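Enquirer: no FASTA, just this:
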């Protein structure tokens, strides 16, 4: 190549360098105007002489006149926050020894006396011997960035603390199912520390691969659908425990609404499921017990006043109702019994009682009344407040009728006895107890309050009648003879001689 060509190439190179320099200068001006760069420096390292521009001097609180004369490193460091000086000097020394790019963040004091954050970016140039000869660079005001980063770190710390404080398992996954965050419950479930599962999928961290595949399939379905779901999942812990988890999972979206992952929470509901199963078993037993009895079973919910009845309310009393109010029940109690029953049942409910029993007349659907025996038990909350009362109503009408008939018969017998010269007596052979009513004692001139026994009876017989009377009694007591005790005798024990006829039939048990 001739000299003309060489010269032309040199000119072209110079023009390119000038063009690039102008472009770099223009870029620097634009950066300075935009506020990204707030100052520049050039450090002649061997001479320890800093040449800085005016914005740099203002940022470091330096006298603008000094920047033209040059500054030493020590003067620059004096304006740095005391807590940041040691790390700054260490970073500079490391850059000088290594050469190349340099970046460091620290606080400097402005002319107004306030510290602000900057980031210094520079490049250390070495000579052929590896010694630093120049160190140019720029400073960037990062106060706003530091504020945003501080807010971000605070929010991240708040999120971390919040997630760790939540019960159960809390986690977030990316679109591929890799865990991005997990609380202490996640660590317990997986059996690994966060650093061992963050960035990994369930298939990579769970021992039960079948379980992991099912979880990931559910996650992918939810992310694909874009809809939240609540699912129950069987979980196997690393220590062999088995549990049932209730998981709520929702798609994680970015600012544009695109699904980029999944967030979820899982709670251990094993105990709750066991309690629910126990309750179902108890309810089934309760239902079977109600179906097996003819009693009218009622369940009074004290909070709302509703009473639930079993089918016996219809079969026994004709009321085809499954649920009524408590007032309906009171209205169907006989007016003469109503106030008493309301008082006795509320005395139990309102005064920490547990059981109630009473008898009253209850109106049937046809308007007639049945005699009932009613029993109830109060169920209370942990603080003792009455919650429910469950009871059974037994129809006593037939028993009451039988008792009335018996009482009527006894009254007729009493009247007949009083109208005749007949005295009744009863003897318990096993206990050797003789029972004479007052009228019978009166027939023998004995005071009603004087007790008598079989020995007294035999002692009071006429000697000539004792053998025949005792023989007749023995024959009646003999299970083989079963004779009728029918005998006449004379008594002499009570100051007078009387002639008496006695008749009885011995009562025996089935055995």
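Expert: That came in fine, so what should we check first? Because the structure is a prediction, the values reported are computed rather than measured.
Enquirer: alpha carbons only for contacts and neighbour counts from here, please
Expert: Will do.
Enquirer: which residues of the stretch 51-200 of the chain fall in strands?
Expert: Counting by DSSP state E, counting those that start in this stretch, the stretch 51-200 of the chain has strands at residues 100-109, 115-126, 132-141, 169-174, 179-182.
Enquirer: quick check: angle from the longest helix along the chain to strand 132-141?
Expert: Identified as the longest helix of the chain according to DSSP state H is helix 3-34. Between helix 3-34 and strand 132-141, the angle comes out at 40 degrees (axes from the mean of the first three to the mean of the last three CA atoms, to 10 degrees).
Enquirer: Would you mark the buried spots in helix 3-34?
Expert: 28, 32 (16 or more other CA atoms under 10 Å).
Enquirer: Could you do stretch 247-263 as well?
Expert: For stretch 247-263, by 16+ other CA under 10 Å, it's 247, 248, 249, 250, 251, 252, 259, 261, 262, 263.
Enquirer: ditto for stretch 82-98
Expert: 85, 88, 92, 95, 96, 98.
Enquirer: which outside residues touch it?
Expert: Here stretch 82-98 makes contact (CA atoms under 8 Å, 6 or more residues apart in numbering) with 77, 101, 102, 104, 106, 107, 124, 131, 132.
Enquirer: Going by distance to residue 117, which of those residues wins?
Expert: Residue 117 lies nearest to residue 107 out of those, by CA to CA, at 4.5 Å.
Enquirer: Surely residue 393 forms part of a strand?
Expert: Yes. Membership of residue 393 in a strand is supported by DSSP: H, G, I helix; E, B strand; the rest coil.
Enquirer: one step back: indicate which one of the strands of the stretch 51-200 of the chain is closest to residue 313.
Expert: Here strand 169-174 is closest among the strands of the stretch 51-200 of the chain (CA to CA), at 50.1 Å.
Enquirer: Which strands or helices does that closest one pack on?
Expert: Judged by 3 or more CA pairs under 8 Å, 6 or more residues apart in numbering; DSSP states H and E, the packing partners of strand 169-174 are strand 179-182, helix 184-190, strand 259-268.
Enquirer: Please report how far residue 374 lies from residue 488.
Expert: 52 Å (CA to CA, to the nearest Å).
Enquirer: rewinding a little: dump the buried residues of stretch 247-263 into JSON lines; add distance to residue 289 as well.
Expert: As requested, these are exported to JSON lines (distance: CA to CA, whole Å):
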{"residue": "247", "distance to residue 289": "37"}
{"residue": "248", "distance to residue 289": "39"}
{"residue": "249", "distance to residue 289": "42"}
{"residue": "250", "distance to residue 289": "45"}
{"residue": "251", "distance to residue 289": "49"}
{"residue": "252", "distance to residue 289": "51"}
{"residue": "259", "distance to residue 289": "54"}
{"residue": "261", "distance to residue 289": "53"}
{"residue": "262", "distance to residue 289": "49"}
{"residue": "263", "distance to residue 289": "47"}
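Enquirer: this is the comparison structure:
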């Protein structure tokens, strides 16, 4: 660079006050340590460029010189994250080492004078010390000095990470919903059925209805009588035939459903997309017999999918192009090949609208490319008038159209389509299609051509806009002086709504996008705050946000609603920064995002409700089945007992009593299992020695397993103490052993192991409600038949069982699962078919190193003289039984139906040694009554009776000193023993 360009500005004018935070950082930075040298020695072009950079409303950076020295504004600083401010003044390849190759290529392109553009570019950045997947819109434009030599590269950086991630999540959700809905629709939408068939496989006789015959262009009478399958598939597209035949063969070979999508030739030679659905029926020996099915018309859907895929591919290939001719050439070629025509291209008009020049032309076949300039009058006034009004002109045969025959001779074509390309309501160019022979243009093809023209014109406009942006860099100082005009020009090109407001929120300047989005004109919006069009529910929050901005705070993400001119409301997400008495704001219209979120939430809620109803139906059905059986045994036995007593025949009375008692005990066991499954049983959680429990049950387990199953125990010597309910653990172990025995009908080996383990955060993260820490593990392993993955996945479901009807309730494993999870533990099943099964129970480690031993209650003893028990029970039958038992044992029994009736007894002076109360009393519950009772009678012993108690889920958090709990239903002797144990001092 010539020496005269080193310092054309005074040092104090190097940076304007509008630079903001980054301006201050740049002024304070020690530039003498960088290749740029001190500020006073910076080239004038660089100083002017930095001023533009700091004034830019968008996140921008400057990569200066061969090293790509980084300078940037406040917007870019926010995107840089943890890299800011360290990367200021560093070469880009040093400041961003994780994308060094990418930045090196950008710098080299800029020094060659090339522009680059990336849409949703995926990069892995280390902005905050860890790798982050990031998506960015990047636009790079060369910066030149006053001699036109490239000196660096502009970079406009807009982060799109959240949008890209949200779009991916939305597409996945939409795809799942579409697939599910499509399968349902195929089963219900009779209007889509276009044929049915039946294939007699042994006779190879394929018969179908008349609709099938029309679809496959076959003789209906022949198909009704039946033809070989090979004859029926002759109309299938050659590219699809092998795949369809393989699917048919697989259905015949393996059985099951058959589904295939393929093309079938029509009478006019075109191809139609259909979907065939059927299934192969077999006899008892597995031989394939019949193959019925239906045809569905999916032609419109497949063509729509093909059209959309073509348009997406077109957009993707046009996006990186920056030269107008390259854009139009590629679009013409892709469209011409898509439609199978002979020529396609782009022509543009001169300013006088009298001449047309064929700029690009693609051809294949009998027509050659079009080149040169032609007088517009050659094409006829009607054609030109139609194009000037924005209408697409269509010729199926120009020789038959008056006034178009000359055009046909000049172009060598018989059929044509011409789409006008408008700018500012003026005809600036056309996209044309020519075909050598007469050709029909179906509406779907015209629609596709117009869509391609629109997208191509948009890409061309973008390329022209970028070209204009590059040309604006020719005079850097002039750009600084005209920065307001330049900002407005950028705003007009952008679809994002930009806004500048004063500190009170009055709109000072706005981009045209606001009028597009809301319908209000610029005169209606400027000079006012937005309060008049804010949604009433958002008004206070919006005023508060404006107040915080006026105090110097930035808005990184704020959402509110503005009223459209038609009365509807639209959602906007805001970024705003206060600077020099003004608020610089960028909004994003997120209305459609909100609608998609609401629709997704509704869909998820419907799915959850469906799943809940399915689970409730399964549970109630199983309960009803088992309880009806149990009640039949109880009611029947009691009915026979009453008849025998009434007739005086007492010889079989004990038999009926035993039968009713057995059914009642089975009902109690079922309710306990249901409570365990629901995690609502009352657990007596205490320090427990698991090894001791296993050893105490060893003899019982041997008898349970029988002679053909060997039992082996491998118990860890220094096993930790577990925190669990010993009785429930014994029941769980017995259930697991019985299941293992049933899985080894021909004998085998059962192993019970114990061990200590620690579950870390990475393991428990996958299981809701499971805490990291120390656990005692018990493994029960068998060498039985094993389970398939499907059975393992449903093993803990209520009433799920693989046993024959009558041999299992399906509540065993679900009870174990509920008990262990309620204890704070975890259960896992590992199984392979033919190799056996292992079930692991993880129980939390208890702090104490010695398991507590429960006292073994002896036989019930009678009451001591004067001992008095207050019974509070809202169920009259239960209350009667308890009172009668107490009186038979010699206790003085007081009774009350609820807490209100019990209070006079507690407030009186009469003797009360023990309170027996139901937990679930109406009004004041049993636990609250016990608190009041102890206030009036300190140290009063309390026995709670419960069948279901939300608050008594774990006894350790429910019972105080001197309190015990008994679970309904309970045997009379157990109640008597518990009373005696509580009233007898240790």
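Expert: Sure thing, it's come through. Source: prediction; values computed, not measured.
Enquirer: quick one: TM-score?
Expert: TM-score for the superposed pair, counting by TM-score structural alignment, normalised by the length of structure 1: 0.29. Supporting figures: 176 aligned residues with a CA RMSD of 4.5 Å.
Enquirer: Let me know the next secondary structure element after the longest helix of structure 1.
Expert: Downstream of helix 3-34 of structure 1, the next assigned helix or strand under DSSP states H and E is strand 39-44.
Enquirer: tell me the angle of that next one relative to strand 115-126?
Expert: 40 degrees.
Enquirer: which residues sit in contact with the closest residue to residue 510 of structure 2 other than its chain neighbours?
Expert: In this structure, residue 510 of structure 2 finds its nearest non-sequential neighbour in residue 499, 4.5 Å apart by CA to CA, 6 or more residues apart in numbering. Residue 499 of structure 2 makes contact with 507, 508, 509, 510, 511, 584, 585, 586, according to CA under 8 Å, 6+ apart.
Enquirer: try residue 268 of structure 1
Expert: 168, 243, 244, 245, 246.
Enquirer: Give me the neighbour count for the fourth one.
Expert: Other residues near residue 245 of structure 1 come to 20 when the count uses other CA atoms under 10 Å.
Enquirer: Tell me the secondary structure of it, please.
Expert: strand.
Enquirer: Quick check: it touching residue 232?
Expert: Yes. Between residue 245 of structure 1 and residue 232 there is a contact at 5.6 Å, judged by CA atoms under 8 Å.
Enquirer: rewinding a little: in TSV: the contacts of residue 268 of structure 1, plus distance to residue 141 of structure 1.
Expert: Listed next are the contacts of residue 268 of structure 1 as TSV, based on distance: CA to CA, whole Å:
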residue	distance to residue 141 of structure 1
168	44
243	54
244	54
245	50
246	50
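Enquirer: right, so of the strands of the stretch 51-200 of structure 1, which gets closest to residue 28 of structure 1?
Expert: strand 132-141 (9.8 Å).
Enquirer: Tell me the helices and strands packed up against that closest one.
Expert: strand 39-44, strand 115-126.
Enquirer: Compute the inter-axis angle for it and strand 100-109.
Expert: 50 degrees.
Enquirer: centre of the chain versus strand 132-141 of structure 1, how much separation?
Expert: Computed by CA atoms, centre = their mean, to the nearest Å, the chain-centroid distance of strand 132-141 of structure 1 equals 63 Å.
Enquirer: would you list every one of the helices in the stretch 351-500 of structure 1?
Expert: Using DSSP state H, counting those that start in this stretch, the helices found in the stretch 351-500 of structure 1 span residues 397-419, 438-443, 454-459, 463-477.
Enquirer: want to throw those into CSV with mean neighbour count?
Expert: Shown next, in CSV, are the helices of the stretch 351-500 of structure 1 (neighbours: other CA atoms under 10 Å):
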stretch, mean neighbour count
helix 397-419, 12
helix 438-443, 16
helix 454-459, 14
helix 463-477, 15
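Enquirer: Dump these to a markdown table, plus distance to residue 427 of structure 1.
Expert: Below are the helices of the stretch 351-500 of structure 1 laid out as a markdown table (distance: least, CA to CA, whole Å):
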| stretch | distance to residue 427 of structure 1 |
| --- | --- |
| helix 397-419 | 19 |
| helix 438-443 | 13 |
| helix 454-459 | 8 |
| helix 463-477 | 11 |
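Enquirer: Which of those sits closest to residue 203 of structure 1?
Expert: helix 397-419 (72.2 Å).
Enquirer: other SSEs contacting that closest one?
Expert: Partner elements for helix 397-419 of structure 1 (3+ CA pairs under 8 Å, 6+ apart): strand 369-380.
Enquirer: Pull the contacting residues for residue 299 of structure 1.
Expert: 307, 308, 309, 388, 389, 390, 391 are the contacts of residue 299 of structure 1 under CA under 8 Å, 6+ apart.
Enquirer: Which pair in these has the greatest spatial separation?
Expert: Using CA to CA, those span at most 13.5 Å, a distance reached by 309 and 388.
Enquirer: quick one, which of those two is more surrounded?
Expert: A count of neighbours by other CA under 10 Å puts residue 309 above the other of residue 309 of structure 1 and residue 388, at 22 against 19.
Enquirer: check which helix or strand covers the residue lying closest to the more buried one once chain neighbours are set aside.
Expert: Counting by CA to CA, 6+ apart, residue 298 is the residue found nearest to residue 309 of structure 1 once chain neighbours are left out, at 4.6 Å. Assigned by DSSP H and E, residue 298 of structure 1 belongs to strand 296-301.
Enquirer: With residue 704 of structure 2 instead?
Expert: Assigned by DSSP H and E, residue 704 of structure 2 belongs to helix 690-705.
Enquirer: Show me what that helix is packed against.
Expert: If you count contacts as 3+ CA pairs under 8 Å, 6+ apart, helix 690-705 of structure 2 packs onto helix 726-742.
Enquirer: Much appreciated, bye for now.
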